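Peer 1: sequence unknown, structure follows:
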């Protein structure tokens, strides 16, 4: 999510291969050269693909030469997005070359951050290797299961909100999703990046027993019931099959 004051990232940690095979894996990765650049990457899709992409990107940041493009040496966030997109496309293509169905190994990635001298930028990267950038008309991106939590973001997002307000909004959105879909679950990882700080900001993990999340979840449910009950009832007077 893009705010006037920076970027907000949140990801769940649930992966599954059927209802009887549910695991927890971190889907958020950071790279930092304090004072020079901060990058945050989040993934959704096939776990083998996303882990291969993150591992390749990470290995290249540690390579002693420039034979492979590195996120820590790219001159701009746009070039970083190109590196991630090309890596994702190549990993999926190798699965296809080995005779496996490429669509089964699809993944989608969100990349955001800032490089010294440039603005904060946020990109949505597709498995085909192309990508789009967040802007005024599209100030936030979602990957994975999105249909249950998106309406809340559309209705309540404001660019001038504080990081604290943004965290509350995202937790309400995630809460609505996990209550409707078993493929999304706690814990949630988050990162709050302040513009021009050029260092990893407040970050952490919201666990299942987190007291604040339980308060938000319960409060949101109660508020929805209260709002529903406050609306006028539908009138059946004059409806077909009923006395007028």
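Peer 2: Arrived safely. Being a predicted model, the structure only gives us computed values, none of them experimental.

Peer 1: CA atoms for contacts and neighbours, from now on please.
Peer 2: OK.

Peer 1: and the host helix or strand of residue 84, which residues are buried?
Peer 2: In this assignment (DSSP states H and E), residue 84 forms part of helix 77-97. By neighbour count with 16 or more other C-alpha atoms under 10 Å, helix 77-97 contains the buried residues 77, 80-93, 95.

Peer 1: ditto for stretch 31-39
Peer 2: In stretch 31-39, counting by 16+ other C-alpha under 10 Å, buried: 31, 32, 37, 38, 39.

Peer 1: repeat that for stretch 180-187.
Peer 2: For stretch 180-187, using 16+ other C-alpha under 10 Å, the buried residues are 183, 184, 185, 186, 187.

Peer 1: putting a second one here so we can go through both:
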């Protein structure tokens, strides 16, 4: 499996991908999921993939070579929208060639793609492309896309990222999101590829491959975990059976009438009766223990 996340911000784009593939507990491999198509000064595009590795590698190679009937290619389209359409066309071509043969072996045609970048003077754009070749675009209301094992790393992004977030803060947030995923899912693994693109640069701004020795990522892993524990321990414990107007942090009000939904035993089924145990005070228990 994999986890990839990309963020579209006013300042540019941030991309982060892991490199683990998993076809079973004893078939774990390392394959990079991020590819860059760029002509410095004219265009920079980043592609990240999740799903069937053979499908995504076929798409990556074919999109680099593909020229449509009207002469369009990833190297000469004039907008990111056209680039996303062209990649969708390539996905469909791979589906036409491989899907039937895969199905005969019980394998689904499964691939997810994130494509983002900038062409010429156009603003940065970000797309998610599906197995059918259709796609959606990121806007201010939804500033990021995730593919693969997305659920573990989603909460921190939802709480932090807005279009105004700086590139450095977005990179930090992406790494925390990845760390949360690494801790909860063994099908995602190091090394990671992190790419930062600054709006208007038309060249890669920053790129790093992160392994277990990377100092910054180790700081993220240790500090984030420690500070989460401190925040957790600093939160008050819930208060039960109290009036909300008499104290704070009441979880269950003394006037509450809510009850759990109990399932009745079927007619004719013998129901055990718990023995009644007389209540004892702590003083009584201590006295009994001394006898």
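Peer 2: Looks like it came in fine. Note that this is a predicted model, so its numbers are computed, not measured.

Peer 1: of the buried residues of helix 77-97 of the first structure, closest to residue 128 of the first structure?
Peer 2: residue 89 (5.8 Å; C-alpha to C-alpha).

Peer 1: what lines up with the closest one in the second structure?
Peer 2: With the correspondence set by TM-score structural alignment, residue 89 of the first structure lines up against residue 92 in the second structure.

Peer 1: show me where the second structure has strands.
Peer 2: 3-9, 12-17, 20-22, 28-30, 34-39, 43-51, 111-119, 125-129, 135-137, 144-148, 192-198, 206-210, 239-242, 250-253 (DSSP state E).

Peer 1: among those strands, which comes closest to residue 288 of the second structure?
Peer 2: Using C-alpha to C-alpha, these put strand 239-242 closest to residue 288 of the second structure, at 31.1 Å.

Peer 1: for the closest one, what is the distance to the chain centroid?
Peer 2: Computed by C-alpha atoms, centre = their mean, to the nearest Å, the chain-centroid distance of strand 239-242 of the second structure equals 37 Å.

Peer 1: packing partners for it?
Peer 2: Here strand 239-242 of the second structure touches strand 250-253, going by 3 or more C-alpha pairs under 8 Å, 6 or more residues apart in numbering; DSSP states H and E.

Peer 1: run a quick neighbour tally on residue 149 of the first structure.
Peer 2: 21 (other C-alpha atoms under 10 Å).

Peer 1: skipping adjacent residues, who's closest to the counterpart of it in the second structure in space?
Peer 2: In the second structure, the residue matched to residue 149 of the first structure (TM-score structural alignment) is residue 153. Of all residues not flanking residue 153 of the second structure in the chain, residue 177 sits nearest, at 4.1 Å (C-alpha to C-alpha, 6 or more residues apart in numbering).

Peer 1: and that neighbour? What does it align with in the first structure?
Peer 2: Using TM-score structural alignment, residue 177 of the second structure lines up with residue 173 in the first structure.

Peer 1: that match reaches residue 154, doesn't it?
Peer 2: No: Residue 173 of the first structure lies out of contact with residue 154 (C-alpha atoms under 8 Å); the separation is 10.2 Å.

Peer 1: which one of the two is surrounded by more residues?
Peer 2: Here residue 173 of the first structure and residue 154 are compared on neighbour count by other C-alpha under 10 Å; more neighbours surround residue 173, at 19 against 12.

Peer 1: translate residue 168 of the second structure into the numbering of the first structure.
Peer 2: That one, residue 168 of the second structure, aligns with residue 164 by TM-score structural alignment.

Peer 1: quick one: contacts for that match?
Peer 2: With contacts defined as C-alpha atoms under 8 Å, 6 or more residues apart in numbering, residue 164 of the first structure has no neighbours.

Peer 1: distance of it relative to residue 5 of the first structure?
Peer 2: From residue 164 of the first structure across to residue 5 of the first structure, the span is 12 Å (C-alpha to C-alpha, to the nearest Å).

Peer 1: what do you get for residue 165 of the first structure?
Peer 2: Look at residue 165 of the first structure and residue 5 of the first structure: by C-alpha to C-alpha, they are 12 Å apart.

Peer 1: same check on residue 153 of the first structure?
Peer 2: From residue 153 of the first structure over to residue 5 of the first structure (counting by C-alpha to C-alpha), the distance is 18 Å.

Peer 1: tell me how many other residues surround residue 117 of the second structure.
Peer 2: Counted with other C-alpha under 10 Å, residue 117 of the second structure comes out at 31.

Peer 1: excluding its backbone neighbours, what's nearest it?
Peer 2: In this structure, residue 117 of the second structure finds its nearest non-sequential neighbour in residue 45, 4.2 Å apart by C-alpha to C-alpha, 6+ apart.

Peer 1: list the contacts of the aligned partner of the one you found in the first structure.
Peer 2: Using TM-score structural alignment, the equivalent of residue 45 of the second structure in the first structure is residue 39. Residue 39 of the first structure sits next to 30, 31, 32, 111, 112, 113, 114 when contact means C-alpha under 8 Å, 6+ apart.

Peer 1: OK, contacts around residue 194 of the second structure?
Peer 2: Taking C-alpha under 8 Å, 6+ apart as the test, what residue 194 of the second structure contacts is 14, 15, 16, 17, 171, 207, 208, 209, 210.

Peer 1: so what corresponds to it in the first structure?
Peer 2: For residue 194 of the second structure, the aligned residue in the first structure is residue 190 (criterion: TM-score structural alignment).

Peer 1: tell me how far that match lies from residue 226 of the first structure.
Peer 2: 30 Å.

Peer 1: also residue 102 of the first structure?
Peer 2: For residue 102 of the first structure relative to residue 226 of the first structure (C-alpha to C-alpha), the value is 47 Å.
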